[in-house]
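# The following block contains a protein sequence and its predicted model.
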Amino acid sequence: MADLPVVVVGAGPVGLAAAAELVERGLPPLVLERAARPGAAVAEWHHVRLFSSWSELVAPAADRLLTGVGWERPAGSAYPTGAEWATGYLRPLARALGDRVRLGVEVVGVARRGRDRVVDDGRDTEPLTVHVRQADGAEERITARAVIDASGTWGTPNPLGGDGLPALGEHAASGWISYRVPDLTDDAVRVRYAGRHVVIAGSGHSALTALVAFADLAERAPETRVTWLLRRGAVADTFGGGAADQLPARGALGLRAKSAVDAGRISVVTGFRTERIDGRDLVSDNGQRVSEVDEVVVLTGFRPDLTWLSELRLDLDATLQAPVALAPLIDPNVHSCGTVYPHGVKELAHPEPNVYLAGMKSYGRAPTFLAMTGYEQVRSIVAALAGDREAAERVELVLPETGVCGGAGVFDDSAADQSGGCCGAPAEPQPLSLSARC
């Protein structure tokens, strides 16, 4: 199987980093991307400034590959926007990888060749088959020696409902519900929200991003009302580590959100788990009601799409839907400081040989993901595929801390949108930030 490609699903930051690692190791990569361009998810929040600097956003192997083709690395201390990350790094990286990246190709299934999930025989010797659908509807089967799923979770946001399912009436109200931080720098988008009652649901970095943006809008359009719904019973440490955060821009985001709340520009409703939408009212499971709502911005996290992996034997944690060995390191019911021990192939392996979830998808429903965590993951995975076990098990990363640590129960499910330092820094004059799914 040595001549077969390693299929990488997703041409985002972690998927392209995996391809660069494979090229450096002399293994043939094939990156399959559903969208028409690389970094498509990043492009959806093009207006947002990251709270990781360039020095933390360029994968080492990608840096070496790009340097070899004359790329000039941006200043390491600068904080790019999503658009700058995509145009200044992701797209040049995809061009450098050339025809190893295929766009407009959707992966709809992965299986062991000739074997469904139940069959034992041949699972250690047969290659994988990747079932894809092209943009014109044509189907194709690609034989692969290994699959690295770096497709992320951006396409599957969590619903408004407090039990993880859509609230009653949520689908019918979809015309006035958004599951992304709106781009209030766009005139048409700003007009939609200005002067209206906007409810923001969620407690992670994406929610803090929205609070800062809408507080600014409320200053410019005083008739705008902003209500913040928290599932937890108190604001507590929702604003993060502040000045103690080792990612300074991430800490600044929390401080700016806290300032807006303290100034009275945002009304806070705690202990609110949405059960149903009644007309223009949101109603919680304990009977609380937020009335006369014009727009809802739901920022309650993301979840992995596992449907097209159903014929593979994955060992996933029952709570987080992350690899079992990784789950204890990232469980938000235990960890509140965002400190995750760097990990690699050992924690990401599954019973299915040569199948790995990497990047944000490896975290399942857990928060606080850093781009450089994904880069370390794929470095280790590719080293293992190349037979370099020593390199695969070596740790080559030190992660920053948020500076706020706590015990079990600090986070509930509403914190699942805290994707951490992948991106999302407030930067003047740009008032927005976002936790992206890489």
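Arrived safely, thanks for sending. Numbers count the residues shown, from 1 in each chain.
# okay, CA-based contacts and neighbour counts for the rest of this
OK.
# Just give the number of residues close to Ala94.
25 (other Cα atoms under 10 Å).
# I'd say it and Ala40 touch.
No: between Ala94 and Ala40 there is no contact under Cα atoms under 8 Å: 12.0 Å.
# So for those two, which residues contact both of them?
Listed contacts common to Ala94 and Ala40 are Ala11; contacts here mean Cα atoms under 8 Å, 6 or more residues apart in numbering.
# Ser267 is in contact with Leu230, isn't it?
No: between Ser267 and Leu230 no contact is recorded; they are 10.9 Å apart, counting by Cα under 8 Å.
# Looking at these two, which one has more neighbours?
The residue with more neighbours, out of Ser267 and Leu230, is Leu230; 24 against 14, by other Cα under 10 Å.
# Surely the more buried one touches Val269?
Yes: using Cα under 8 Å, Leu230 makes contact with Val269 at a distance of 6.2 Å.
# List the contacts of Gly10.
Leu16, Val31, Leu32, Glu33, Arg34, Asp149, Ala150, Ser151, Gly152 are the contacts of Gly10 under Cα under 8 Å, 6+ apart.
# Spatially, which residue comes closest to Val395, not counting chain neighbours?
Counting by Cα to Cα, 6 or more residues apart in numbering, Pro342 is the residue found nearest to Val395 once chain neighbours are left out, at 6.6 Å.
# and if you look at Val398?
Pro342 (7.0 Å).
# Can you give me the distance of the one you found to Leu397?
6 Å (Cα to Cα, to the nearest Å).
# Look at the two and report which has more neighbours.
Pro342 (18 against 14).
# What segments of the stretch 101-250 of the chain are strands?
Listed in chain order, the strands of the stretch 101-250 of the chain (DSSP state E, counting those that start in this stretch) span 101-103, 105-112, 128-134, 139-144, 146-149, 177-178, 197-201, 225-229.
# Put this next to the previous one:
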Amino acid sequence: MSTNASTLPVAVIGAGPVGMAAAAQLATRNMPFVVLEAGDTVAASVAQWAHVRLFSPWRYNTDPAARALLETTGWTAPDPQQLPTGGDLVSQYLAPLAAHPAIAPHIRYGATVSAIARQGFDKVRTTGREHAPFLIRLADDTELLARAVIDASGTWRHPNPVGGNGLAAHGEAEARANGRVFDGMPDVLGVLRPHFVGKNVAVIGAGHSATGTVLALAELAADTTVHWVVRAPDPSRAYGGGAADALPARGSIGSAVKALVEQGKVTVHTGFFAHEITGDAVVSTDGEKVAADVIVNATGARPDHTAATELRLDLDPILGSTRALAPLIDPNQHSCGTVPPHGADELAHPEAGFFIVGAKSYGRAPTFLLATGYEQTRSVVAAIDGDWEAARNVQLELPETGVCSTNADTAESSCCGPTPDVKRGLATGVQGGLISLPLVTIGGPASSGDGCCS
């Protein structure tokens, strides 16, 4: 018996900031939906970096539709100029949004998506495919049907390997099993402190996750030795725009790390491509050794499309984004700030009704901004609703950084906002926001960085 797909809900995968923005947009348009969150709480991945203070203030970190919904409940918006932590983002914004009566009944926690297909169709069969509902299978073997699918599951749980050639370094699996490798932005000043005090620590990566961790490690006991390992021939790009950055906390990151390097408190190893992890060191492809009792892998993350193997996706062979989006976000040509606004048209796949939004939409490009994700969801939801005029009216306003390199290499590009020329080409009206990842400044907490640019 056939199912009328138009009466089914839109399935949103992931209840992080972008997934919840999609939920808010759907609720605003009175469209039936379900949010499938693998974790036990809203924004379970954000909770893993709750200790991090963002470098972007509140005004860049909330979605307009979500704010409008919350204001109907008497919610008081945080001070727009204050810098929240990841924990603040959850407790003061995402948790209240998840509890909103227009959204709460539609969230399913502990719902891990294992596969997505078209009901009654495998990948090969074409005729009538676009009219069939999506069949979503969960890890517990239960299934549900959906009119459309918005994948906002992100890349946080799929970190890049330590190895400099895109593969795991020799010995990496064993080092991970022994608890020597920490991905992303570990809480080195908090619950994980005992793992780092008094150790030789190698931080691998040149994005804000790496520099933020370097700054935090510098606050530990004097007998903690910090090695900063980067693939670039020099670390200058990681120092950023300094005082020219429109977000002062972000600009201070590079300045503070540069000072530590110049003072000899952090040792930089440049042109280093990790090849092997031994019992006490990381070894490069040319044989250089860096003492490492513990390794922080801050090389970014990558998308996992395993669940969608029965769908017809048009993925760029290099980045893993849609083929249409790839030239707009290619880190070999673009920084965060030179990525133009884009929406449903650029995010569409041959599988009608399936969209990937948020960090995962960028594949392996480290140029994603949270504000971009919010605007993606607004455009995509409008398209699913048949409102193509709104879907194609993509608007975005982002803060400048004071530095925009277009000579990015690997996943270690510097985090940038619009250059003056690019910014003139952006329509204003939708408030932008950075996905800011962890950073701690000398003398106190501060900001973060990979979600802006890994």
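Happy to help now that I have it. These numbers come from a predicted model, not from an experiment.
# now the helices for the second structure?
17-28, 64-71, 86-89, 95-98, 172-177, 208-217, 248-262, 326-329, 344-347, 370-384, 388-392, 420-424 (DSSP state H).
# With respect to burial, which of those scores highest?
Ranked by mean neighbour count, the helices of the second structure are led by helix 208-217 with a mean of 28 (mean count of other Cα atoms under 10 Å).
# which helices and strands sit right next to it?
strand 200-204, strand 225-229, helix 248-262, strand 440-441 (3 or more Cα pairs under 8 Å, 6 or more residues apart in numbering; DSSP states H and E).
# which residues in the first structure does it align to?
Using TM-score structural alignment, helix 208-217 of the second structure lines up with residues 205-214 of the first structure.
# quick revisit: figure out which of the helices and strands packed on helix 208-217 of the second structure is closest to His51 of the second structure.
When those are compared by Cα to Cα, strand 440-441 sits nearest His51 of the second structure, at 9.4 Å.
# neighbouring contacts of the closest one?
Residues outside strand 440-441 of the second structure that contact it (Cα under 8 Å, 6+ apart) are Val52, Arg53, Gly212, Thr213, Leu215, Ala216, Ser252, Ile253, Ala256, Ala446, Ser447, Ser448.
# Now for those: which two are most distant?
Farthest pair in these, by Cα to Cα: Val52 and Ala256, 16.5 Å.
# Ala35 of the first structure contacts Val107, correct?
No: the criterion here is Cα under 8 Å, and Ala35 of the first structure misses it with Val107 at 11.2 Å.
# one step back: export the helices of the second structure as a markdown table, with columns for distance to Leu145 of the second structure.
Formatted as a markdown table, the helices of the second structure follow (distance: least, Cα to Cα, whole Å):
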| stretch | distance to Leu145 of the second structure |
| --- | --- |
| helix 17-28 | 17 |
| helix 64-71 | 26 |
| helix 86-89 | 31 |
| helix 95-98 | 22 |
| helix 172-177 | 38 |
| helix 208-217 | 38 |
| helix 248-262 | 43 |
| helix 326-329 | 30 |
| helix 344-347 | 22 |
| helix 370-384 | 16 |
| helix 388-392 | 24 |
| helix 420-424 | 41 |
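# So which of those is nearest Val294 of the second structure?
The minimum distance between Val294 of the second structure and those falls on helix 172-177, with 9.0 Å, by Cα to Cα.
# what's the closest one packed up against?
Partner elements for helix 172-177 of the second structure (3+ Cα pairs under 8 Å, 6+ apart): strand 274-277.
# average offset between the strand it packs on and the first structure?
Taking mean Cα distance after the TM-score superposition for the first structure, the mean distance separating strand 274-277 of the second structure from the aligned residues in the first structure is 1.1 Å.
# contact partners of that strand?
162-165, 169-172, 175, 282-285.
# That one maps to which residues in the first structure?
Counting by TM-score structural alignment, strand 274-277 of the second structure sits on residues 274-277 of the first structure.
# What separation do you get for Ala172 of the first structure and Pro166 of the first structure?
Remark: distance between Ala172 of the first structure and Pro166 of the first structure (Cα to Cα) = 11 Å.
# before we move on, the earlier item: and of the contacts of Gly10 of the first structure, the nearest to Ser203 of the first structure?
The closest of the contacts of Gly10 of the first structure to Ser203 of the first structure turns out to be Gly152 (Cα to Cα; 20.5 Å).
# Counting neighbours, what do you get for the closest one?
Counted with other Cα under 10 Å, Gly152 of the first structure comes out at 30.
# who touches the equivalent of it over in the second structure in this structure?
Residue correspondence to the second structure (TM-score structural alignment): Gly152 of the first structure is matched to Gly154. When contacts are counted by Cα under 8 Å, 6+ apart, Gly154 of the second structure touches Gly14, Pro303, Gly358, Ala359, Lys360.
# Just the buried residues of the residues you listed.
Buried positions within the contacts of Gly154 of the second structure, assessed by neighbour count (16 or more other Cα atoms under 10 Å), are Gly14, Pro303, Gly358, Ala359, Lys360.
# Just send those residues back as JSON lines, with distance to Gly128 of the second structure too.
Formatted as JSON lines, these follow (distance: Cα to Cα, whole Å):
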{"residue": "Gly14", "distance to Gly128 of the second structure": "29"}
{"residue": "Pro303", "distance to Gly128 of the second structure": "29"}
{"residue": "Gly358", "distance to Gly128 of the second structure": "30"}
{"residue": "Ala359", "distance to Gly128 of the second structure": "31"}
{"residue": "Lys360", "distance to Gly128 of the second structure": "29"}
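# Might one say that Ser55 of the first structure is in contact with Ser77?
Yes: counting by Cα under 8 Å, Ser77 is a contact partner of Ser55 of the first structure at 6.6 Å.
# more neighbours, Ala35 and Val107 of the first structure?
Ranked by neighbour count (other Cα under 10 Å), Ala35 of the first structure and Val107 place Val107 first, with 22 against 17.
# and the alignment partner in the second structure of the more buried one, how far is that from Asn393 of the second structure?
Aligned counterpart of Val107 of the first structure in the second structure: Val113 (TM-score structural alignment). According to Cα to Cα, Val113 of the second structure stands 31 Å off from Asn393 of the second structure.
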